[in-house]
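Engineer: 3D, please:
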Amino acid sequence: HTHTHNSRLQTKRGIRRRRTPAPMERHHRLHLFHGGRGEEMGISTLLAVTLFLTSCLLSAAFNPGTQLLLNCGSGVSATAPDDPRPFLPDSTSTSVSLSSSSSVEVAEENPPPGTSPLYRTARVFTAPSKYELTVPTAGVHVVRLHFFPFSSGGHDLFSAVFRVSALDTFRLLDNFSLPRESSVALPAIKEYLLWVDSGKLGITFTPLEAGPSPRPVAFVSAVEVFTAPSELVRSTPYFPGVSSHVGLETIHRINMGGPLVVPSNDTLWRRWVPDEAYLLKKEAAKEVSTTRPVKYRNDGEGSTREVAPDSVYSTAQAMNVGNIQDPRFNITWRLNVSAGDTHLVRMHFYDFVSNSSRDLYFNTYVDDQTFYKDLQPAFFAFNDFAVPFYWEVLINDPGRIPRGESSRPMVVSVGRSDKSNPTTVNAILNGLEIMKVLNSSLDELGSAGGKKKKKRLVLVLVSILVPSVVACLALLAVLVTSRCLSGRRRRGRPERTETGAPSWSPLPGTGGNSVTTASKLSHGTAAGASLRTPRVINLGLHISLEEIMLATNGFDERLIVGSGGFGKVYRG
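Structural biologist: Presented below is the predicted three-dimensional model:
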């Protein structure tokens, strides 16, 4: 049956002439996948078995250039739960060294039944100490720190309070602790994406004096470091900051409408949790899924399963239209994030619920701000088969959190669009990731922690053409002059209504506390912008140097697409 189905697809693609996108459209395409179309159905045993077998076969496909797996404080190898990879002893690894002798190996004397061997030992630090890990390949690396406290050998790890930093640049954890009353059977695993130059990756553990502990200590149970695939994060750092390095901490990774995804079923050994605990008004959503295989693009323009596994794209939450009387309802999730920080929100989509490629339109929102209006998944499939894709947005905390609060709720929603066909109204979300931008990576821009910047910045990370500062000033000067001359000629005449729109409107002309930057797509509508564009470009428009620096990676010479009389033109 599989062979017959694939043959039909190949035949259909053979006779269908695909539209070749214009060069500008190809330039603006973002994070695309290619997959087959399936039917809407409930999660079944067949689906679970299919996804499990597929994920098991695919989880071994990724082979990172650098991979260091350390079993800290132990002299033997061990594996983590639901993860077949062996973690080697940190004391015998030739790729690891400790810059301080103020550490001891501690083992739990009477571990509870079922405790993984990886979490029966720990490396305990009694003074600031640094792990030096050899990283021969420059680029973005995934760094995971495992913590599992216990009491043994005179060390009570439940009372430990400490700080962790990396590369002498990023503060990963501060005043971190795992008290006994909050600890559960699962370890605490902190994940980061860090740009690492070839050479050494330094991770420093600093004990802090706090609580009833007789002496301050820090500890770690396991460390894993491996090179991130290029499609997960661009191979060049795109957050300006200290040494132009990127720094992200994963806060949430959620599988909408699907089951728990364990590390052995993910190509990057990630854990995706179900969305039930975060879903508000559960009667507004219904779980949908497909058993059709997800096919990814193989033309070099798309991404792979390293961005998200099949089990995430094959399930979703959709609108339960027949269960809610209010036709304008949304599906909404509420998650806690750290207050005063900038967060990267990544939303995953895959339309397998529509019967036609042009049926589905919907809106997406983050913190009550429109993230993408009239999103049409078929656009990303070029009106052929549906393909998985994702969008990203940067949310800068507006600073409305009461002093002393360490967290705040972030609300993510999807809902119907005004362009929706009344008979096919729907909205979907397959997966959601929220990552915190590490403070040090934005310090040089003066926006660390959101304290100096009061306006919320919502920057949709799409490929856009950002002119140089000189070009912006020249363009504004021409527009002002033209406006003045036009006003003199038309003085006294009633204003005429025009339906035309500027060819590119980088920012909405309305007021408010949000700023959206998006590319103009082939349908003639800027992503995230209203269809009703201003009649003329708002001459009060201001784009800060900070935003231009962010979009162009500090005027990276590799992003130059041309130059002329007005100067250089950068891709952003």
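Engineer: use CA for all of it now, contacts and neighbours both
Structural biologist: OK.
Engineer: now do the contacts for Leu360.
Structural biologist: Neighbouring residues of Leu360 by CA atoms under 8 Å, 6 or more residues apart in numbering: 354, 376-378, 420-421, 424-427.
Engineer: state which helix of the chain is the longest.
Structural biologist: Counting residues, the longest helix in the chain under DSSP state H turns out to be helix 469-489.
Engineer: so which elements touch the helix or strand hosting Leu46?
Structural biologist: Mapping Leu46 onto the secondary structure by DSSP states H and E places it in helix 45-58. Counting contacts by 3 or more CA pairs under 8 Å, 6 or more residues apart in numbering; DSSP states H and E, helix 45-58 packs against helix 310-313.
Engineer: residues contacting the helix it packs on, please?
Structural biologist: 51, 54-55, 255-256, 258, 261, 293-294, 348-350, 388, 430-431.
Engineer: ends of stretch 359-371, what's the gap?
Structural biologist: Start and end residues of stretch 359-371 are separated by 20 Å (CA to CA, to the nearest Å).
Engineer: where do the helices sit along this structure?
Structural biologist: With DSSP H as the definition, the chain shows helices at residue ranges 2-15, 23-28, 45-58, 310-313, 377-380, 469-489, 545-551.
Engineer: still on that earlier bit, of the contacts of Leu360, grab the buried ones for ChimeraX.
Structural biologist: One line in ChimeraX is enough to select the buried members of the contacts of Leu360, burial here meaning 16 or more other CA atoms under 10 Å:
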select :354,376,377,378,420,425,426,427
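Engineer: what is the nearest of the contacts of Leu360 to Trp333?
Structural biologist: Trp333 lies nearest to Ala427 out of those, by CA to CA, at 13.6 Å.
Engineer: doesn't Ala316 make contact with the closest one?
Structural biologist: No. Taking CA atoms under 8 Å as the contact criterion, Ala427 and Ala316 are not neighbours in contact, 9.9 Å apart.
Engineer: before we move on, the earlier item: for the helices of the chain, which one ends up most surrounded?
Structural biologist: When neighbours are counted by mean count of other CA atoms under 10 Å, the highest per-stretch mean among the helices of the chain falls to helix 310-313, a mean of 28.
Engineer: gap between the two ends of stretch 121-135?
Structural biologist: 25 Å.
Engineer: which one of the contacts of Leu360 is nearest Thr45?
Structural biologist: Distance to Thr45, by CA to CA, is smallest for Ser354 among the contacts of Leu360, at 23.0 Å.
Engineer: here is the second sequence; please produce its structure so I can put it next to the first one:
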Amino acid sequence: MSTANFGVSAGNFVLLSNFSTMSTVMKEFSLNVTSSTLRIMNSPSTNSIAFLNALEVVSSPDTLIQDGASILPSGKYQGILTLLRRSKLYTGATNFSNIGVVNYVSGGPTQDTAPSTVYGTCTEMNSASNPNSNFNVTWDFDVDVGFRHLVRFHFCDIVSKTLNQLYFNVYIDSSAVVTGLDLSTVSFNVLAAPYYVDLVTSTSKSSKMQVSIGPYTANAAYPNAILNGLEIMKLNNSVGSLSGNMGVSSSGSSGGNNTGMIVGVVVGVLGTIVLAWLLFLFCRRR
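Structural biologist: Sure, this is the predicted structure:
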């Protein structure tokens, strides 16, 4: 099993190709299933095997991932059907927490979007001692070259005492993707109301993505910026693949049939052993 090399597909989408692992790995995918049956197929490479330790299929609300989002640098992206959830919700390096004030408002994000443990914690600028602070808080993430990514920013103003006090900018790499974000306005004029922004990046030419938040000083009384959570989700390419440039092919189907044949042989052998054991017990009793 340590030398196994195989692919995994679901319907017409390639989830993994030429996959191998020497350690415990969990992969999470979001699929738009339009039929009553979901077929997941493991296809071993030549002279290899394919294996799976466990599988979870969980239904999620249709509103969790919308079909469209703003694409960088401009325009709209449609067709967010299949994606790989690469990163976890960001709750590390938190320097402010107020989970009890999170106020889920009707029409906004729900607990399914992200729990209050995400929206009730945040990383903010360390600018309390300097009202002239002007710097960005930055994170670096590994991404796959040649793919677009859906980046979801989670925000919730748990730091302000009154409305319209927090304005800040959001950046991906060197581009300002949101300027002068006022969470009071976009969150139904309620403090501590969850809000998220979806952005689709251009096709990655680098294996690194940089995400930053920084102050917007035009309206703000004091420089500050926050980030409660972040998700980076790789989108399938034009051939329906999340791994490489090869789509689901007939060769993949034959791999699935081989797997079925192996399972059938194993079941047959087990059945023969059970029958032989029962015959032995019967003869011994006589």
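Engineer: any chance of the helices of the first structure in a markdown table, plus distance to Phe125 of the first structure?
Structural biologist: As requested, those are exported to a markdown table (distance: least, CA to CA, whole Å):
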| stretch | distance to Phe125 of the first structure |
| --- | --- |
| helix 2-15 | 56 |
| helix 23-28 | 49 |
| helix 45-58 | 37 |
| helix 310-313 | 39 |
| helix 377-380 | 50 |
| helix 469-489 | 50 |
| helix 545-551 | 38 |
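Engineer: out of the ones you listed, flag the one nearest Ser563 of the first structure.
Structural biologist: Among those, the nearest to Ser563 of the first structure by CA to CA is helix 469-489 (10.6 Å).
Engineer: in the second structure, which residues correspond to that closest one?
Structural biologist: Following TM-score structural alignment, helix 469-489 of the first structure has no partner segment in the second structure.
Engineer: repeat that for stretch 355-365 of the first structure.
Structural biologist: Using TM-score structural alignment, stretch 355-365 of the first structure corresponds to residues 161-171 of the second structure.
Engineer: pull out the buried residues from the matching stretch.
Structural biologist: Along stretch 161-171 of the second structure, these residues count as buried under the neighbour rule (16+ other CA under 10 Å): 164-171.
Engineer: okay, now stretch 411-424 of the first structure: how far is its last residue from its first?
Structural biologist: End to end - CA to CA - stretch 411-424 of the first structure spans 25 Å.
Engineer: in that stretch, what's buried?
Structural biologist: Using 16+ other CA under 10 Å as the burial criterion, the residues of stretch 411-424 of the first structure that qualify are 411-417, 419-420.
Engineer: what's in contact with that stretch?
Structural biologist: Taking CA under 8 Å, 6+ apart as the criterion, the residues outside stretch 411-424 of the first structure that touch it are 319, 328-335, 359-368, 373-374, 425-429.
Engineer: show me the residues you listed that map onto strands.
Structural biologist: Counting by DSSP state E, the members of these that fall within strands are 319, 330-335, 362-366, 373-374, 428-429.
Engineer: quick one: which of those is most hemmed in?
Structural biologist: Looking at these with neighbours defined as other CA atoms under 10 Å, the largest count falls to Ile428 at 32 neighbours.
Engineer: give me the spatial nearest neighbour of the counterpart of that residue in the second structure, chain neighbours excluded.
Structural biologist: Taking TM-score structural alignment, the alignment pairs Ile428 of the first structure with Ile226 from the second structure. If you skip the residues right next to it in sequence, Ile226 of the second structure has Glu124 as its closest partner in space, 4.2 Å away by CA to CA, 6 or more residues apart in numbering.
Engineer: what's the counterpart of the one you found in the first structure?
Structural biologist: Glu124 of the second structure maps onto Ala318 in the first structure, by TM-score structural alignment.
Engineer: now do the contacts for its match.
Structural biologist: When contacts are counted by CA under 8 Å, 6+ apart, Ala318 of the first structure is found next to 285-288, 331, 426-429.
Engineer: of all these, which two lie farthest apart?
Structural biologist: Greatest spatial distance among the contacts of Ala318 of the first structure (CA to CA): Val288 and Ile331, at 13.8 Å.
Engineer: before we move on, back to that, out of the contacts of Ala318 of the first structure, who's nearest Arg305 of the first structure?
Structural biologist: Comparing those against Arg305 of the first structure with CA to CA places Leu429 closest, at 17.3 Å.
Engineer: now the contacts of Ala318 of the first structure in a markdown table, with distance to Glu231 of the first structure?
Structural biologist: As requested, those are exported to a markdown table (distance: CA to CA, whole Å):
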| residue | distance to Glu231 of the first structure |
| --- | --- |
| Ala285 | 31 |
| Lys286 | 31 |
| Glu287 | 28 |
| Val288 | 27 |
| Ile331 | 29 |
| Asn426 | 29 |
| Ala427 | 26 |
| Ile428 | 23 |
| Leu429 | 21 |
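Engineer: ok, back up a step: Val140 of the first structure: which of the helices of the first structure is closest?
Structural biologist: Judged by CA to CA, the one of the helices of the first structure that comes nearest to Val140 of the first structure is helix 545-551, at 17.8 Å.
Engineer: next, the buried residues of the helix ranked longest in the second structure.
Structural biologist: In the second structure, ranked by residue count with DSSP H as the criterion, the top helix is helix 250-285. Neighbour-count burial for helix 250-285 of the second structure, with 16+ other CA under 10 Å as criterion, is recorded at 252, 255-256, 258-259.
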